[in-house]
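Peer 1: give the three-dimensional model of this entry:
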Amino acid sequence: MTEQVEMDHPGEGRLAHADSDHPPVVSHAKVGVVLANLGTPDATDYWSMRRYLSEFLSDKRVVDYSSWLWQPLLQGIILSKRPFSSGEAYRSIWNTEKNESPLLTTTRAQTDKMRERLKALYGDDVEVDFCMRYGNPSTRSVLNRLKERGCEKIVFFPLYPQYGGPTTATANDQAFRVLMEMKWQPYIRTVPAYFEHPAYLEALTNSIKEAYEGLETRPTKLVASYHGVPKRYLMEGDPYHCQCQKTTRLMREKLGFSKEEVDTAFQSQFGPEKWVGPQTVDHVAELAKQGHKHIAILSPAFSSDCVETLEEIQEEIYESFIEAGGETFTYIPCLNDRDDHIEALLQVVNNELAGWL
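Peer 2: As a prediction, the model looks like this:
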């Protein structure tokens, strides 16, 4: 039997037979859905970039060197210089109209569409929001806000198709850290990798077909460029590299392309370690030298266009290809807030909501 609740404010009240000093309780339990992305600096100035990079590069999931070795190097040499170059990269892609990064703009748009779709299915029983692992809105602020709104159960959805320790795992870590601070924790489900989900592959191949239809010259190579990781991560059991390779294969098979038409490469390498390869920036130059003058490139591991795609691919990697003799370089945007992408994410979320609504 449900305890009668006397409403003090919309959505919360006091138990009818409780003492007068009893804290407010929610009148109707809801389910929260949180879309979690990597993060974004608040601005492109030196100190904003330094705060963001310090949080990001201090994460043991991202750089797992001993703190006594890494932190003096990071806080000294690296963060004295890198905020300038990273700020310049962000300024080249910044959404000046909204004064925010494109990643923030797109993640908000994805959340708005997801909220609309879930409201049509479940009414007011579901609250939808988004958070960033680094920067704002923080995981802590969003999970606390959903709990205050009466979400006793939460589906936490890191927006990474392929599971990786430096991406999916650290997003989940942060969510669990927030729960550790709560007296009354909501139940939580974390969403698994969805790189082989049929709806995700459908959206991915749709984006490629649409891009190819608008080209005068068909590319002789399609390059799937994923964010790289040190090879050591693969050897220590991280499935990311293998899931990237499988994504490319499933995508190629669905498109009906031959093995010779599609390559897998990895970008954004830094530091002295050996990383999984080939490196995209070098690979596209080698393709041009081999006679592949017309290529297309996409980033299946990114759910939203960001500095790695808008600046690194479309500037640095593009220049590497052209300087090596390439002629046509076609960048196929991330799935962003395409309707078929939102449908794919919705199917994944609905699977995790099973039994809760």
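
Peer 1: going forward, measure contacts between C-alpha atoms and count neighbours the same way
Peer 2: OK.

Peer 1: roughly how far is the top helix by length along the chain from the heart of the chain?
Peer 2: Counting residues, the longest helix in the chain under DSSP state H turns out to be helix 102-122. How far helix 102-122 lies from its chain's middle: 14 Å, per C-alpha atoms, centre = their mean, to the nearest Å.

Peer 1: helices or strands up against it?
Peer 2: Judged by 3 or more C-alpha pairs under 8 Å, 6 or more residues apart in numbering; DSSP states H and E, helix 102-122 is in contact with strand 30-40, strand 126-135, helix 339-353.

Peer 1: doesn't Ile322 belong to a strand?
Peer 2: No: looking at Ile322 with DSSP: H, G, I helix; E, B strand; the rest coil, it is helix, so not inside a strand.

Peer 1: one more, so I can put them side by side:
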Amino acid sequence: MNNNKKQGVLLVNLGTPDAATPAAVKRFLGEFLHDKRVVDMNRFLWCPLLHCAILPIRAPKVAKLYQSVWMDEGSPLLVYSKRQAKKLEATLTIPVELGMTYGSPSLRSGVDALLAKGVEDIIVLPLYPQYSGTTTAAVVDGLAKVFKQVPVVPGHRVVRDYHNHPLYIKALAATVRRSWENNGKGDYLLCSYHGIPKRFADNGDIYPRHCQVTTELLAKELGLEEHQIGMTYQSRFGREEWLQPYTDKTLETLPSNGVKKLDIMTPAFSSDCLETLEEISDQCKETFIEAGGESFNYIPCLNDSDDHIAMMVSLIEG
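Peer 2: Have a look, this model is predicted:
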């Protein structure tokens, strides 16, 4: 950040529906699942399937799930993202705007807001600790489209990943320790990461390697042995094989292997959202308890914690 150009920050996350309604969810999923970075099927096959079958069936179901986690101020992901941007701007004292890859506020609106404030150099921080072509690369694609529409392309730097950043690992560890202090220490700490199709990793996506490194560094920071911590992948979609082991299948077997009290966290998510508050905290808890588990403790995302903001400052100033 040592130059004479006015700088600003664009915080980026995946996005969320504008409302917990079937129509809003359908619009959001339609944009999300149209991205070839997310679904790379032949368009002539995928688009009719998406619009004629998947969205009409899936949108009402997903809308009900969103209703179960919706906050007074809106979608949890958007609420926490706004809080992060506000705290980060107060700390840095330079403009900080929020942009989503899909939905609103859009990447275009975030860039426009920064340019309107006279920003000439943008630090883009995608809030994905582990790199994947399905997330971080999609942000880069989206920015390229935005920059095609502005008369003067601003200077910009994209923070590609921070899966092994010391302050990120320490922030994760701090949430675990706070949970242990408040709820007691479980028999096992499970790190559940958002999954991607195995085929993507086979074709070179480095995401699973980043997830593995994060888990190993967290274990070292917490002083956990191999039998006390593990990692799985959640949120698979469709019929093809995704990265394994799967979170839900693992939860079915842990109690029979002696894990009765479980701590679970989601290190790939920077903000609590549908996949953490409903899928993990509700659905996965039910799976674990039905399999014989006794205690299921979900450890929240970093959200707008001071440790998380300090890590962002380090990434931006670095």
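
Peer 1: dump the helices and strands packed on helix 102-122 of the first structure to JSON lines, plus mean neighbour count and distance to Ser207 of the first structure.
Peer 2: Listed next are these as JSON lines, based on neighbours: other C-alpha atoms under 10 Å; distance: least, C-alpha to C-alpha, whole Å:
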{"stretch": "strand 30-40", "mean neighbour count": "24", "distance to Ser207 of the first structure": "21"}
{"stretch": "strand 126-135", "mean neighbour count": "22", "distance to Ser207 of the first structure": "24"}
{"stretch": "helix 339-353", "mean neighbour count": "18", "distance to Ser207 of the first structure": "9"}
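
Peer 1: name the helix or strand for Tyr163 of the first structure, please.
Peer 2: Here Tyr163 of the first structure sits in a region with no helix or strand, counting by DSSP states H and E.

Peer 1: what ranges do the strands span in the stretch 101-250 of the first structure?
Peer 2: Per DSSP state E, counting those that start in this stretch, the stretch 101-250 of the first structure carries strands over the ranges 126-135, 151-158, 187-190, 221-227.

Peer 1: and the second one, how far from the second structure on average?
Peer 2: In other words, strand 151-158 of the first structure. Here the mean offset of strand 151-158 of the first structure against the second structure after fitting is 0.8 Å, by mean C-alpha distance after the TM-score superposition for the first structure.

Peer 1: go on, the shortest one?
Peer 2: Using mean C-alpha distance after the TM-score superposition for the first structure, strand 187-190 of the first structure ends up 0.8 Å from its aligned counterpart in the second structure, as a mean over the superposed pairs.

Peer 1: check the offset of that strand from the chain's centre.
Peer 2: That offset, for strand 187-190 of the first structure, works out to 18 Å (C-alpha atoms, centre = their mean).

Peer 1: ok, now the second one?
Peer 2: What separates the centre of strand 151-158 of the first structure from the centre of its chain is 16 Å, taken as C-alpha atoms, centre = their mean.

Peer 1: where in the second structure does that strand align, residue-wise?
Peer 2: Mapping strand 151-158 of the first structure onto the second structure (TM-score structural alignment) gives residues 119-126.

Peer 1: what lies in contact with the matching stretch?
Peer 2: Applying C-alpha atoms under 8 Å, 6 or more residues apart in numbering, the contact partners of stretch 119-126 of the second structure are 5-13, 95, 136, 139, 154-161, 316.

Peer 1: cutoff 7 Å now
Peer 2: By C-alpha atoms under 7 Å, 6 or more residues apart in numbering, the surrounding residues in contact with stretch 119-126 of the second structure are 5-13, 136, 154-159, 316.

Peer 1: likewise stretch 235-253 of the second structure?
Peer 2: Applying C-alpha under 7 Å, 6+ apart, the contact partners of stretch 235-253 of the second structure are 192, 194-198, 232-234, 284, 287-288, 291.
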